[in-house]
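Next comes the sequence, and after it the predicted model I'd like to discuss.
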Amino acid sequence: MSIVKVAELAGVSHTTVSRVINSEGSVRSETADRIRAIMEDIGYVPKPPSRRRGPRRLNDTSFKTGNIAFLTSSESLKVLTRSPIMANVLQGIEEALASHGMSMVHGAVGSKRPLPPIVAKGGVDGVIVWPHLDAVSPEAMEVLRRYKVVYVMSGISERLTADRVRVNHGKVGRLAVSYLASKGCKTLAYVTPSSLISRVNLCDRWAAFSSLAEEQGLSARQCEIEQSQLDLLEIDRDRDLLIQKTLKAFLAQGQRPTGMFVTCDALTAKLYPILKSLGIQIGRDLEILSCNNETSLLAGLEPRPISIDIQPEEIGRKAVAQLRWRIQHPEEESQVTIEVPPKFLE
């Protein structure tokens, strides 16, 4: 089996297949998904970079070490183990780097936690950051300014401007309204943890949601839960009581919604028992649509909600492609935002 056969079955050139294998980021996500599905169906496994014919990509003089750092703004790397969505982003990053014969270094950095020594000493070629660098010390920021940086799943950072790769939040909002409207819902609720409306880019999701709802003659209200997305992954009775109090107050105001879009699966998992305790039958009294498609968080919910897939693996792959491009084109100064379209999974 060869790359030529994959190209023939996919109806594309072998160059396009090569770009998908090497995560070069210039192929439409729908086409890339089709090519990967065909490769899996026919059992085609690309050769590792070291065994491919032609020059190895790592021989590019732009890359000195073959290492990329993934930094999370936290005092501990435990934050990554608590977030299924970020595990998927990391998978995409690792796969893309491996296809280029490169390695990834994980690290946490915060106000009290310094940069990993390998980063501080210039032992990496570039840095991917999640979600921001707000709490990083001035000393660490000076070091990071020497590198090319790409943010994933984050909003605008004023401390260090750089390229960003994220889901298209406007499309997420419109997809949510379209789905709930198709279910006959006339009164919509948009329920989100406060951490997901505090960043500029995430406001696009609500703006698109409320705008399309208005266009279709539907009413839409927003309910903000005073929690961070990561707090929702913990078992905390006081926080759960706060969620219950906020939701009850929201439902008591105005007309009760018949359709609810919850902006992350972690919050959906918290809302299910609360809604049932209020006598609301999900699927009959209230249609729920979730987001992120984190299956481990939705397991056990009955009825299991539909969840929008924001394609975290593709976000990871495109982050690597953009960082490699940025390292190879250091003269380019303007920053770009790459948006990955969400998918609707039923």
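Cool, the structure landed. Residues are numbered from 1 along each chain as shown.

From here on, just use CA atoms for contacts and neighbour counts.
Noted.

Show me where this structure has its helices.
3-10, 14-21, 29-42, 78-81, 84-99, 117-120, 138-144, 169-182, 203-215, 237-252, 265-277, 295-298, 312-328 (DSSP state H).

Would you mind telling me which of those is nearest residue 192?
helix 265-277 (7.6 Å; Cα to Cα).

other SSEs contacting that closest one?
helix 237-252, strand 287-291, helix 295-298 (3 or more Cα pairs under 8 Å, 6 or more residues apart in numbering; DSSP states H and E).

outside of that helix, which residues touch it?
Here helix 265-277 makes contact (Cα atoms under 8 Å, 6 or more residues apart in numbering) with 192-193, 229, 232-233, 240, 243-244, 262, 281-282, 290-294, 297-298, 301, 307.

Got a ChimeraX select line for the buried ones in the residues you listed?
Selection of buried members from the contacts of helix 265-277 for ChimeraX, criterion 16 or more other Cα atoms under 10 Å:
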select :192,193,229,232,233,240,243,244,262,282,290,291,292,293,294,297,298,307
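
For residue 337, which of the helices of the chain is the nearest?
Here helix 312-328 is closest among those (Cα to Cα), at 9.9 Å.

quick one, the closest one and helix 84-99 angle?
Comparing the axes of helix 312-328 and helix 84-99 via axes from the mean of the first three to the mean of the last three Cα atoms, to 10 degrees yields an angle of 50 degrees.

Second structure for comparison follows:
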Amino acid sequence: MSKKTKVTITDVAKSAGVAVGTVSRVFNNHSDVNPDIASKVRDTAHQLGYRRIRQRRGTRETPVRRNGSAGDIGIVFFGMQDTLVQLPVVSTSLQGIESSLSAHGRSLLIANIPNGDRTPPFISEGRVEGLILKGPNQGELPSETDSELLRHIYRIPHVWVMGRLPNAKGDHCNFDTDSAGRLVAEHLHAKGHKRVAFMNPKPGQVQFEKVKSAFLSHASRLGLDGTLFEVPPPGKLTWPLPATTLQDNVDILTQRWAQMSAKSRPTAIFIPSDRTALQLYASLERLKMRVGTDVSVVSCNNEKSLVMNLSPMLTTIDVHADLIGRRAVDQLLWRMQHPGEEVSMQILIEPTLVQRGSVAQL
């Protein structure tokens, strides 16, 4: 690990081969962790140089409890497979959350609940003052009547990050999906592309759907011929949802694109995440199609650890996940200070385009 890179709790979990929630329980001295696992986690943290967030006086003005200490904040991942928290865009936002909480002198407790079927003790026992939530981005949340977890969550100040289902309650911090779609459409237009496509291998995913609508709308505004390649919507969804997209879905859509005549085939494809862009590169390679020559590709997230070895290097949207995490903390602290404000709020971070080599000039 580079000395210049700040080590996060997700790095410790990945290196130790355990879940993020397990690392959190070890650091908070929970007795339900196997001693050998706890020792491995502590050794890994020491080897990586991980510096745990501790309760201490912050450099900024911080709301305090009666005993003078700042209250704990919880992060809850739920409804998704454990691998969700290892996705670079998620771990980067967590790094932003950690650094911001550290500056405010607050401790961090983490729970990962793939099935959404239990309530973490730090919530049920009232040991946190606020929550940051990362839930599933497909389907619907259950009602509070059917979910003990949500009943507890909604009683505490909370903020969702990077996706909030339509029936979810509370504030939300995300990147501006309309701006992301606009930036890609304008970039392809400036590069001379007249036929463009959006490839959606996971319909109903709220982030993908928002970017899709924005991109196709702005492409139409610019006079571009926009095509949508999309697999059928899923049937009934059951938690935990998979954190990654099926390669087969990307393969099917790539084949549909390749089967079009050269005169009508889109010359550029926008695919809504870097991980799915990796899958698209693989699909195109199997078809002996060259990115940047036979077709241009643009993606979203700017997950450098995923795309650094792609050739040509991937043009993508930087959603500034670290800043999303930091602004989520700011909004949560505001919400904690204004519990009577009933109107939910959205904080949108302006994304930026990172130009590399995957888009040709026509």
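Now that the structure is in, tell me what you want to look at. Note that this is a predicted model, so its numbers are computed, not measured.

Could you get me the TM-score between them?
The TM-score (TM-score structural alignment, normalised by the length of the first structure) is 0.75; 287 aligned residues with a Cα RMSD of 2.7 Å.

Same list (the helices of the first structure) but as TSV, adding distance to residue 62 of the first structure.
Below are the helices of the first structure laid out as TSV (distance: least, Cα to Cα, whole Å):
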stretch	distance to residue 62 of the first structure
helix 3-10	27
helix 14-21	19
helix 29-42	26
helix 78-81	30
helix 84-99	15
helix 117-120	17
helix 138-144	17
helix 169-182	33
helix 203-215	36
helix 237-252	48
helix 265-277	40
helix 295-298	39
helix 312-328	6
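
Check those helices for me and report the most buried one.
helix 312-328 (a mean of 23; mean count of other Cα atoms under 10 Å).

what comes into contact with that one?
23-25, 29, 62-63, 85-86, 88-93, 95-97, 125-128, 148-152, 163-167, 332, 340.

With adjacent residues omitted, what lies nearest to residue 178 of the second structure?
residue 214 (5.0 Å; Cα to Cα, 6 or more residues apart in numbering).

Now do the same for that neighbour: its match in the first structure.
Superposed on the first structure with TM-score structural alignment, residue 214 of the second structure falls opposite residue 208.

mind listing what that match touches?
170, 171, 173, 174.

farthest-separated two in those residues?
170 and 174 (6.3 Å).

what sits in contact with each of these two?
Common neighbours of residue 170 of the first structure and residue 174 (Cα under 8 Å, 6+ apart) are 205, 208, 209.

and residue 258 of the second structure, what is it in contact with?
By Cα under 8 Å, 6+ apart, the contact set of residue 258 of the second structure is residue 265.

and the gap between the aligned residue in the first structure for it and residue 238 of the first structure?
For residue 258 of the second structure, the aligned residue in the first structure is residue 251 (criterion: TM-score structural alignment). Separation of residue 251 of the first structure from residue 238 of the first structure (Cα to Cα, to the nearest Å): 20 Å.

Check residue 315 of the first structure too.
Using Cα to Cα, residue 315 of the first structure is found at 34 Å from residue 238 of the first structure.

Next: residue 248 of the first structure.
To residue 238 of the first structure, residue 248 of the first structure is 15 Å away according to Cα to Cα.

What is the burial count for whatever residue of the first structure lines up with residue 62 of the second structure?
Residue pairing (TM-score structural alignment): residue 62 of the second structure is matched to residue 57 of the first structure. By the criterion of other Cα atoms under 10 Å, residue 57 of the first structure has 15 neighbours.

Can you tell me, leaving aside adjacent residues, what's nearest to residue 57 of the first structure?
Per Cα to Cα, 6+ apart, closest to residue 57 of the first structure is residue 100, 6.1 Å.

Contacts only, for the residue mapped onto that neighbour from the second structure.
Using TM-score structural alignment, the equivalent of residue 100 of the first structure in the second structure is residue 104. Residue 104 of the second structure makes contact with 57, 58, 59, 60, 61, 62, according to Cα under 8 Å, 6+ apart.

try it again with 6 Å
With Cα atoms under 6 Å, 6 or more residues apart in numbering as the criterion, the residues that contact residue 104 of the second structure are 58, 60, 62.

Residue 254 of the second structure too?
Here residue 254 of the second structure is in contact with no residues (criterion: Cα under 6 Å, 6+ apart).

now for the helices and strands packed on helix 265-277 of the first structure, which one comes closest to residue 4 of the first structure?
Across those, residue 4 of the first structure has its closest neighbour in helix 295-298 (35.1 Å, Cα to Cα).

since we're on residue 83 of the first structure, how many residues are nearby?
16.

Let me know whether residue 219 of the second structure touches residue 187 as I believe.
No - at 10.2 Å, residue 219 of the second structure does not count as touching residue 187 under the criterion of Cα atoms under 6 Å.

Please name the nearest non-neighbouring residue to the aligned residue in the second structure for residue 307 of the first structure.
In the second structure, the residue matched to residue 307 of the first structure (TM-score structural alignment) is residue 316. Distances taken as Cα to Cα, 6+ apart place residue 299 nearest to residue 316 of the second structure, at 4.4 Å, with adjacent residues excluded.

what's near enough to touch the equivalent of the one you found over in the first structure?
Counting by TM-score structural alignment, residue 299 of the second structure corresponds to residue 290 in the first structure. Contact analysis of residue 290 of the first structure by Cα under 6 Å, 6+ apart lists 261, 262, 265, 307.

switch to 7 Å and redo it
Going by Cα atoms under 7 Å, 6 or more residues apart in numbering, residue 290 of the first structure touches 261, 262, 263, 264, 265, 268, 305, 306, 307, 308.

what number of residues lie near the fourth one?
Counted by other Cα under 10 Å, the residues lying close to residue 264 of the first structure total 24.
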